[in-house]
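Colleague: Here is a sequence with its predicted model. Questions after.
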Amino acid sequence: MINLSIRKKNELTKKKKKGFTLIELIIVIAIIAILAAIAIPRFGAIRESGNVKSDIATAKNIQTAVSTAISNGDITLDSSGDNSSFSLATIMDGNIPKAKAQGFAGQSFTATVDNNQVIVKIGSTEILPVPASSTYSSVLS
């Protein structure tokens, strides 16, 4: 009888020991918080880099579309190779893309032709061809 009650007591103590202690859970949560604090700023920088590269690709696509429109005769140039009166919306099928990069977000792309060269801008900042003072020049080089 005593042997039976000791056995039941041992079984009850074994059942209580299952699971993690509060200290173990707090340590795991602290480690996860530290890893998250390290990863979140890096994610923001990676996202901004992606936005910059996306804007550069969009500018190149606009430059190609305008060059194609010139070669197809949809845009005519004057004797000096200039034209700033064409509609970018017409060339881009009514969809003028917006910039995503920080400092330019939400601004529309514009394009002009000067001296037979297609110039793509976001707001007043020239993106293509890449000027030395551009905020995108470090990404393109």
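Modeller: Thanks, I have the structure now. Numbers count the residues shown, from 1 in each chain.

Colleague: For the rest of this, base every contact and every neighbour count on C-alpha atoms.
Modeller: Fine.

Colleague: just checking, what packs against the helix ranked longest in the chain?
Modeller: Counting by DSSP state H, the longest helix found in the chain is helix 22-72. In terms of contacts (3 or more CA pairs under 8 Å, 6 or more residues apart in numbering; DSSP states H and E), helix 22-72 is packed against helix 88-91, strand 109-114, strand 117-122, strand 125-128.

Colleague: In a markdown table, list these along with distance to residue 25 and mean neighbour count.
Modeller: Formatted as a markdown table, those follow (distance: least, CA to CA, whole Å; neighbours: other CA atoms under 10 Å):
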| stretch | distance to residue 25 | mean neighbour count |
| --- | --- | --- |
| helix 88-91 | 57 | 15 |
| strand 109-114 | 51 | 21 |
| strand 117-122 | 50 | 20 |
| strand 125-128 | 51 | 20 |
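
Colleague: would you turn these into a markdown table with distance to residue 20?
Modeller: Conversion of the helices and strands packed on helix 22-72 to a markdown table gives the following (distance: least, CA to CA, whole Å):
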| stretch | distance to residue 20 |
| --- | --- |
| helix 88-91 | 62 |
| strand 109-114 | 57 |
| strand 117-122 | 56 |
| strand 125-128 | 57 |
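
Colleague: Comparison target, given below:
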Amino acid sequence: MVKNLKKKKGFTLIELIIVIAILGIIATIAIPKLTNQKKAAQISADKANAKIIADAAQMAIVNGTISPTSTEQITEVKKKVSGPATAATLGELVAAELNAIPKTKLNNGNGSFYIGISSNKIAVYTAETNGIEIYPNGGGDYAN
């Protein structure tokens, strides 16, 4: 009597351990690269928003809303606070030229942009740059 031997199908324990080890190696390599890409994307978004803010400031100068002074004034770009009639800050005048006020992507989207305008320069900063302009010079240590 001949028994029909059934061929067992499936993976051995060794094969499964090898596959898991390979996946672990791939994850070890890929995860740090993905986090660096996320930070690079956030920095690029902040630089693009800084350019938009600088363009809005240029429009305000052309429209006569802002007159640059010889010394640089730095203020936060924000909406004018409703309340008693007070002179709008430079940041509030620039914000009036924008449809929406962007927040920095670093710092979980909670940071603010600051603008500095003088007679020969428009510069945009964030709190994350520690006083280094991100527009027009590109951020210096901001990318590190």
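Modeller: Yep, that arrived. Since the model is a prediction, treat every value here as computed from it, not as a measurement.

Colleague: on that earlier part again, how far off centre is the longest helix of structure 1?
Modeller: 4 Å (CA atoms, centre = their mean, to the nearest Å).

Colleague: That helix maps to which residues in structure 2?
Modeller: With TM-score structural alignment applied, helix 22-72 of structure 1 matches the range 13-63 in structure 2.

Colleague: nearest residue to residue 104 of structure 2 other than its sequence neighbours?
Modeller: With sequence-adjacent residues excluded and distances taken as CA to CA, 6 or more residues apart in numbering, residue 104 of structure 2 is closest to residue 111, at 4.9 Å.

Colleague: My error: substitute residue 123 of structure 1 in the last question.
Modeller: residue 107 (6.2 Å).

Colleague: That neighbour corresponds to which position in structure 2?
Modeller: Aligned partner of residue 107 of structure 1 by TM-score structural alignment: residue 111.

Colleague: Could you count how many residues lie near that match?
Modeller: 15 (other CA atoms under 10 Å).

Colleague: who touches it in this structure?
Modeller: Taking CA atoms under 8 Å, 6 or more residues apart in numbering as the contact definition, residue 111 of structure 2 lies against 103-105, 126-128.

Colleague: wait, which of these is closest to residue 5 of structure 2?
Modeller: For the contacts of residue 111 of structure 2, the residue nearest residue 5 of structure 2 by CA to CA is residue 105; the value is 63.6 Å.

Colleague: circling back: distance of the residue nearest to residue 104 of structure 2 from residue 119 of structure 2?
Modeller: 27 Å (CA to CA, to the nearest Å).

Colleague: that older thread, and of the helices and strands packed on helix 22-72 of structure 1, who's closest to residue 69 of structure 1?
Modeller: Nearest to residue 69 of structure 1, of these and by CA to CA, is helix 88-91 at 7.2 Å.

Colleague: Does anything pack onto that closest one? Which helices or strands?
Modeller: Partner elements for helix 88-91 of structure 1 (3+ CA pairs under 8 Å, 6+ apart): helix 22-72.

Colleague: once aligned to structure 2, how far is the helix it packs on on average?
Modeller: Taken over the aligned residues, the distance from helix 22-72 of structure 1 to structure 2 averages 1.0 Å (mean CA distance after the TM-score superposition for structure 1).

Colleague: now that helix and strand 109-114, what's the angle there?
Modeller: 30 degrees (axes from the mean of the first three to the mean of the last three CA atoms, to 10 degrees).
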